[in-house]
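>>> predicted model and sequence below, questions to follow.
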Amino acid sequence: MNSEGPAGSGSDSPDGDATDGENGARTSAGDGDQDERPRKKQRSFWKELPILIGIALVLALLIKTFLVQAFSIPSDSMQNTLQEGDRVLVDKLTPWFGSEPERGEVVVFHDPAGWLDGEPTLEPNAVQRVLGWIGLMPSAEEKDLIKRVVGVAGDTVECKGTGPLRVNGKALNEPYVYPGNTPCTVDDTGGQFKVKVPEGKIWVMGDHRQNSLDSRYHQNDKNKGMVPVSQVVGRAIVVAWPPTRWSTLPVPDTFDQNLSAAAPGALGLAGAVPLVLWRRRRLLATESPRVSGTGTAG
């Protein structure tokens, strides 16, 4: 009986014993397979670093080319809005969608006709050249200027005496002009002017009116002091450096008023309407007695 016990136990659960054995064999076989698989070696950080740097440089270059670029302010011509040494970020995206500069915007533009001739330029070192090329710091080689847009295509901009500056006959209240400066300068080299801005051009002036060689003083160049819209890099949107100077650069409220010049066609129509009405009244007044007389005679 006792001897049958183990045999009985084996026959009562033969599958269990076999399964256990098989499971054990499978488990050990599985472990063996797992151990035999080649393990993936993790890539060394130093091998990945050049790839990461390359991706970062490509992204920085794309951002500089199509989105935003940093520029350094080299002079005091835009005080107090901008100080020498400020770093501004310039929006380069919107011009790609056909947006053109508007009155009141602070814009960066390429030297249109030798405005910077004779100005000293700093010679950048190799690192500055690379960082400037990818847009991580302002480029020292590009000859760019920064001014405020005062007139756009079709505008008549005028300065008489010390001001105020007038756009299409409307005087501007300019709180951004450097304290102690007058909106217009009394001199014979360009301070007194009256110009009409042609299509595809803008008229720009610095906020430090007595210390800015802007459109006023380049009226003898090939563009007559105007800046071609095609030379505009973009609009300065924020002072990013130093941190204590951080601020946005919105369009001043003075440009919210309707400064647009009336179109010649609209002016002609406005002048023609009263004339037509007067002529119509006169014809009716002349014909009325005839009608009355005819009616009475009838």
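Arrived safely.
>>> CA only for contacts and neighbour counts going forward, please
Noted.
>>> which of the residues in the host helix or strand of Arg282 are buried?
Arg282 is part of helix 264-297 when elements are defined by DSSP states H and E. Under the neighbour-count criterion of 16 or more other Cα atoms under 10 Å, helix 264-297 has nothing buried.
>>> how far does it sit from the chain's center?
In terms of Cα atoms, centre = their mean, to the nearest Å, the centre of helix 264-297 is found 54 Å from the chain centre.
>>> please apply the same query to stretch 164-177.
With Cα atoms, centre = their mean, you get 24 Å for stretch 164-177.
>>> next, the buried residues of that stretch.
By neighbour count on 16+ other Cα under 10 Å, the buried set for stretch 164-177 is Pro164, Leu165, Arg166, Val167, Asn168, Lys170, Leu172, Glu174, Tyr176, Val177.
>>> put this beside the first:
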Amino acid sequence: MMSLRNLKQWLRKTKKNNQKHKKQETTEDTIVQILTDEEDFDDLRVKDLRQELRRVKYNQKFIGSLFNTIGTLIVAAALAIIISNVFMPVLQVTGNSMAPTLEEGEILLANKNAKFNTGDIIAFYYNNKILVKRVIATAGDWINISADGTVYVNDIEIDEPYLIDKALGDCNLDFPYQIPESKIFVMGDHRSVSLDSRNSNIGCISEEQIVGRVDLCIWPLSGVRKVN
């Protein structure tokens, strides 16, 4: 009587021969029918054979599904990286210079192609780092900051509802100060600690330094919101 071990060996040999000669793959029912025609093959062996064939078939489907899933994840990750680098850079807040608007550890999306106006929050390069600040004035504007931290642009006090308190902060500029051509004056919302355009070490930034306008906070999930 043919043992189950010999049966498995016979099945492997048959499969190799079919692949070699490009014959149509033998189905489960056909194999079982062929073997049940043998006089020395009992019902128990047929049952074992069916179980073995189903196990092999399941494993093949599982492996195929696994490879498809992995491939999909790789493509999705590649697309996410491309989108992040080309259109929507992902940034993480470090420090508290933009508190309370942005808190340390929050993750932001910046829009590279978006235009910005005064009052918008932007990300920009500075000394191989990316800083996040608020646009206060643009080229040609005159800015003045009083001793108590009140900001005037072109002799008009600007409304800043995003501030907790005002402060002159780390400032070494002589006021009134005119923003140079093609430059942008930025400040952090936490005026007493932020190092920004008020200090000549950073100064006004150029448009070439800008990474993008910060539009969304995407992490933590409890803090997902539009940034303004």
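Now that the structure is in, tell me what you want to look at. Computed from a predicted structure; not experimentally measured.
>>> picking that back up, could you dump the buried residues of stretch 164-177 of the first structure to TSV with distance to Asp76 of the first structure?
What follows is these, written out as TSV (distance: Cα to Cα, whole Å):
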residue	distance to Asp76 of the first structure
Pro164	22
Leu165	21
Arg166	24
Val167	25
Asn168	28
Lys170	28
Leu172	22
Glu174	18
Tyr176	14
Val177	12
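>>> for Asn68 of the second structure, helix, strand, or coil?
Three-state call for Asn68 of the second structure (DSSP: H, G, I helix; E, B strand; the rest coil): helix.
>>> that one: neighbour count?
12 (other Cα atoms under 10 Å).
>>> and Ala77 of the second structure, what pairs with it in the first structure?
Matched by TM-score structural alignment, Ala77 of the second structure corresponds to Leu57 in the first structure.
>>> leaving out sequence neighbours, find the closest residue to its match.
Ile134 (6.8 Å; Cα to Cα, 6 or more residues apart in numbering).
>>> pull the number of nearby residues for Tyr216 of the first structure.
Just to correct that, residue 216 of the first structure is Arg rather than Tyr. Neighbourhood size, Arg216 of the first structure [other Cα under 10 Å]: 25.
>>> quick one: what's aligned to it in the second structure?
If you follow Arg216 of the first structure across to the second structure using TM-score structural alignment, you land on Arg198.
>>> and the gap between the residue lying closest to its match once chain neighbours are set aside and Gln33 of the second structure?
Spatial nearest neighbour of Arg198 of the second structure, chain neighbours left out: Cys171 (4.7 Å); criterion: Cα to Cα, 6+ apart. Per Cα to Cα, to the nearest Å, Cys171 of the second structure is found 91 Å from Gln33 of the second structure.
>>> more crowded one of the two?
Remark: of Cys171 of the second structure and Gln33, Cys171 carries more neighbours, 15 against 12, as counted by other Cα under 10 Å.
>>> I figured the match of Arg216 of the first structure hits Phe175, correct?
No: using Cα atoms under 8 Å, Arg198 of the second structure is not in contact with Phe175, being 10.2 Å away.
>>> circling back: and the buried residues of stretch 164-177 of the first structure, which is closest to Gly8 of the first structure?
Of all these, Gly8 of the first structure sits closest to Tyr176, with 105.0 Å by Cα to Cα.
>>> what are the ranges of the strands in the stretch 51-200 of the first structure?
68-72, 87-91, 106-110, 144-151, 156-159, 166-167, 170-171, 193-196 (DSSP state E, counting those that start in this stretch).
>>> nearest approach to Ala25 of the first structure belongs to which of those?
strand 68-72 (65.0 Å).
>>> in the second structure, what range does the closest one match?
With TM-score structural alignment as the criterion, strand 68-72 of the first structure aligns to 88-92.
>>> other residues contacting that stretch?
83-84, 104-112, 211-212 (Cα atoms under 8 Å, 6 or more residues apart in numbering).
>>> try it again at 10 Å.
For stretch 88-92 of the second structure, the surrounding residues in contact (Cα atoms under 10 Å, 6 or more residues apart in numbering) are 80-84, 103-113, 123, 130-132, 211-219.
>>> likewise stretch 159-166 of the second structure?
With Cα under 10 Å, 6+ apart, stretch 159-166 of the second structure has contacts from 98-101, 119, 136, 146-152, 188-192, 228.
>>> what do you get if the cut-off is 8 Å, keeping everything else the same?
Contacts with stretch 159-166 of the second structure, where a contact means Cα under 8 Å, 6+ apart, come from Pro100, Thr101, Asp148, Gly149, Thr150, Asp189, His190, Arg191, Ser192.
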